[in-house]
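1. Here is the input, now give the coordinates:
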Amino acid sequence: MGRAFTIREVPDDVARRLKTRVAEAGQSLQADLLSLVTREAAEPTLAEIAARAERYAVREVSTEGILAVIDEGRADR
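-> Alright, predicted model coming up:
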């Protein structure tokens, strides 16, 4: 079972715009907000992206290594 969230002190104009948008789209406010929160939670944070890049980063690159990769690319032509 999922959790329930409450957002307090939503400005009246924001609440009105959201309700208008979802009504025009034929959705409920709950469904729209759940979709928004789900999309946001699925996106990695900058810290997660940086950690992933760090795991895949090559720490030391030699001139010989670079030239070898260039040669491999040329050989595949």
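
2. drop to CA atoms for contacts and neighbour counts, all remaining ones
-> OK.

3. And the residue positioned nearest the centre of the chain, how close does it get to V37?
-> Among the residues of the chain, the one closest to the centroid is E43, at 2.3 Å (Cα atoms, centre = their mean). Taking Cα to Cα, to the nearest Å as the measure, E43 falls 10 Å from V37.

4. Would you do the same for the sequence below? I want to compare the two.
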Amino acid sequence: MPNVLIRDLSPDVHAVLVARAEREGQSLQQYLSLELAKLAGRPTVTELLAEIDARPDGLDLTSQEIERAIRAGRERRQ
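-> As a prediction, this is how the structure comes out:
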């Protein structure tokens, strides 16, 4: 199995991750492995836009229009 090494991680970030793993009853390695699997399973906005553009029956919107709508929605939530 491949390994990942993360250097120069902030001690504060490390502490948060360790605490979350403990709350889940997992080792840090188990917790991070599951979180990375979740992350890899979600497409990025760029990947979603490319998928929409590739569909023959895709939305009648450009990628730029979709991206603007996503940004506007995020701004409204802040």
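
5. which residues does the residue nearest to the centre of structure 1 contact?
-> By Cα atoms under 8 Å, 6 or more residues apart in numbering, no residues touch E43 of structure 1.

6. The one 5 residues further on too?
-> Under the criterion of Cα under 8 Å, 6+ apart, E48 of structure 1 has no neighbours.

7. Run a quick neighbour tally on S27 of structure 2.
-> S27 of structure 2 is flanked by 15 other residues according to other Cα atoms under 10 Å.

8. what's the answer for I7 of structure 1, then?
-> If you count neighbours by other Cα under 10 Å, I7 of structure 1 ends up with 5.

9. go on, the one 10 residues further on?
-> Using other Cα under 10 Å, R17 of structure 1 is surrounded by 11 other residues.

10. what's the answer for L36 of structure 1, then?
-> If we define neighbours as other Cα under 10 Å, then L36 of structure 1 has 11 of them.
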